[in-house]
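Visitor: output the structure for:
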Amino acid sequence: MTHQKYYLSKKLKLIAGVDEAGCGSLVGSVIAAAVILHPTQPIFGLADSKKLNNNKRLNLYKNIIQNSLDWSIGSSNAAEIDRFNILQARLLAMKRAVQNLSIKPDLILIDGNHAPKFIETPYQCFKKGDSKIPIISAASIIAKVTRDQDMVMLDIQYPKYGFAQNKGYPTAFHLNQLELYGPISHHRKSFAPIKHKIFHIKK
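Guide: Predicted structure coming up:
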């Protein structure tokens, strides 16, 4: 089933796409986005945010912000990730994103195999939905750009770790800096490299 076919068969009901960014990072919050695009004003060029270059992603981000019917962000911070585990934190961020919408959708389309339970609104999961369903692609773009911006701000506070470049992911530089300086409060203490102090890359 595609985004476009659902619009045709359901007579332009309001559909929210939901996706997240930052699950594999060692630092910061997992960020989810919910987007309701205008059903008769499509945004062209939507794709999985990870497959877009930075300029294209930023241009689409601005287009989505300006022309969607509604969009919102939900997050789950490092402390919640450590407390609940990354899957539950991811679902919590998604649920918060939907709850933060000012327009109630008729259907929620979610990237991946797992979804939070929405009692009042039907929802469906789609494996690789961010590359197959435009409205989920839109959510993936909002989530990634928002999280990337968070990492740039964190880099200003803690410039030693290269967060603006590595976005908190376990690059060789990030792991080497962890070995030199140790983790900060924003690092996810339950993640293996932090929990087991695996800070160096094996050659």
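
Visitor: could you use CA atoms for every contact and neighbour count after this?
Guide: Noted.

Visitor: following the longest helix along the chain, which helix or strand comes up?
Guide: Counting by DSSP state H, the longest helix found in the chain is helix 134-157. The helix or strand immediately downstream of helix 134-157 is helix 163-166, counting by DSSP states H and E.

Visitor: pull out the buried positions in that next one.
Guide: The neighbour-count check on helix 163-166 (16 or more other Cα atoms under 10 Å) flags 163, 164, 166 as buried.

Visitor: hang on, the earlier thing: hmm, who's touching the longest helix of the chain?
Guide: 3, 16-22, 28-37, 46-49, 57-58, 60-61, 64, 73, 109-111, 129-131, 161-164, 167-168 (Cα atoms under 8 Å, 6 or more residues apart in numbering).

Visitor: redo that, cut-off 6 Å
Guide: With Cα atoms under 6 Å, 6 or more residues apart in numbering as the test, helix 134-157 has contacts from 17-21, 31-35, 46-49, 61, 130, 163-164, 167.

Visitor: same question for stretch 15-32.
Guide: 33-36, 73-78, 93-94, 105-111, 135-136, 139-140, 143-144, 168-169, 186-188.

Visitor: do you have the helices of this protein handy? List them.
Guide: 3-9, 54-67, 78-84, 86-99, 129-132, 134-157, 163-166, 172-181, 192-195.

Visitor: figure out which of those is closest to residue 123.
Guide: helix 86-99 (11.2 Å; Cα to Cα).

Visitor: remind me what the closest one packs against, helices and strands.
Guide: The elements that helix 86-99 packs onto, with contact taken as 3 or more Cα pairs under 6 Å, 6 or more residues apart in numbering; DSSP states H and E, are strand 30-36, strand 70-76.

Visitor: second chain to compare with the first, below:
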Amino acid sequence: MTCPDDSLERAAMDRGFLRIAGVDEVGRGPLAGPVTAAAAVLDLTVIPDGLNDSKKLTARMRDTLTTTIRARAQIAIAHASVAEIDELNILRASHLAMMRAVGMLDPAPDFLLIDGHLLPRDLTIPALAVVKGDARSVSIAAASIMAKTARDAIMVDLAQQHPGYGWERNAGYPTKCHTLALQNLGVTPHHRRSFKPVHNILYQVKTITG
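Guide: Modelled structure (predicted):
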């Protein structure tokens, strides 16, 4: 398994930047729940072993790394709500969550490595968009792990409030269980109404009852 390294961070340091934050988000695809972002400033002298794209790690590996990352890095985690996702669209809401996470770092970073191919609008900090960054940069990988574990915990909590949708297992993604539950149990306040499967169910109900 190819793991990310610190070459992008070192390149930024060679340009004179001192505090480099990796930034990533989790939760673009789900039908329910917030989108969550994390920003991570690593101490490159004590990089945690096993850092990788959070999707390539087991839940147990992520949980172990979360503890290690917190002890060795400055971390900030932020969210954009379902209402903000529906109002802005998922890309802009993802960027909003990213910028909220970056804004929580104190002291502030002076350079950002951001996962993806687009940078957030109105960015005031020098930054580099890194496609598949969570597999290339240790800082982005750390951010992806922190965002993933934080959002999964939220969805487990929401699953207790709204049983039947399987959020404790699918984290709100459109699995067969979740889709069937939407049809049988209906739409909750935590569902993204701008997403087609949810919108279609709402529209069908409105058409039938209207």
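
Visitor: rewinding a little: which of the helices and strands packed on helix 86-99 of structure 1 is buried the deepest?
Guide: Per-stretch averages of neighbours, counted by mean count of other Cα atoms under 10 Å, single out strand 30-36 among the helices and strands packed on helix 86-99 of structure 1, with a mean of 31.

Visitor: residue range for it in structure 2?
Guide: Across structure 2, the stretch matching strand 30-36 of structure 1 (TM-score structural alignment) is residues 35-41.

Visitor: mean offset of the matching stretch relative to structure 1 (after superposition)
Guide: On superposition with structure 1, the mean distance recorded for stretch 35-41 of structure 2 (mean Cα distance after the TM-score superposition for structure 1) is 0.3 Å.

Visitor: off-centre distance for that stretch?
Guide: Put simply, stretch 35-41 of structure 2 sits 6 Å off its chain's centre (Cα atoms, centre = their mean, to the nearest Å).

Visitor: got it, and stretch 17-30 of structure 2?
Guide: Using Cα atoms, centre = their mean, the offset of stretch 17-30 of structure 2 from its chain centre is 7 Å.

Visitor: buried sites along it?
Guide: Under 16+ other Cα under 10 Å, the buried positions of stretch 17-30 of structure 2 are 17, 19, 20, 21, 22, 23, 24, 25, 26, 27, 28, 30.

Visitor: how about the nearest residue to residue 201 of structure 2, chain neighbours excluded?
Guide: residue 183 (7.1 Å; Cα to Cα, 6 or more residues apart in numbering).

Visitor: what's the counterpart of the one you found in structure 1?
Guide: Counting by TM-score structural alignment, the partner of residue 183 of structure 2 is residue 179.

Visitor: ok, that match to residue 131 of structure 1 distance?
Guide: Distance of residue 179 of structure 1 to residue 131 of structure 1, given as Cα to Cα, to the nearest Å: 36 Å.

Visitor: and residue 19 of structure 1, by the same measure?
Guide: Residue 19 of structure 1 is 11 Å from residue 131 of structure 1, by Cα to Cα.

Visitor: thinking again about what came up before, select, out of the helices of structure 1, the one closest to residue 120 of structure 1.
Guide: Nearest to residue 120 of structure 1, of the helices of structure 1 and by Cα to Cα, is helix 86-99 at 11.4 Å.

Visitor: residue 92 of structure 1 corresponds to which position in structure 2?
Guide: In structure 2, residue 92 of structure 1 lands on residue 96 (TM-score structural alignment).

Visitor: tell me the contacts of the nearest residue to that match once chain neighbours are set aside?
Guide: Among residues not flanking residue 96 of structure 2 along the chain, residue 80 sits closest, at 6.6 Å (Cα to Cα, 6+ apart). Residues counted as contacts of residue 80 of structure 2 (Cα under 6 Å, 6+ apart) are 34, 35, 93, 97.

Visitor: I figured the third one hits residue 85, correct?
Guide: Think residue 93 of structure 2. Yes. Residue 93 of structure 2 lies in contact with residue 85 (Cα atoms under 6 Å); the separation is 5.2 Å.

Visitor: in structure 2, what range does the longest helix of structure 1 match?
Guide: With TM-score structural alignment as the criterion, helix 134-157 of structure 1 aligns to 138-161.

Visitor: list the buried ones in the matching stretch?
Guide: Buried, per 16+ other Cα under 10 Å, within stretch 138-161 of structure 2: 138-152, 154-156, 158-159.
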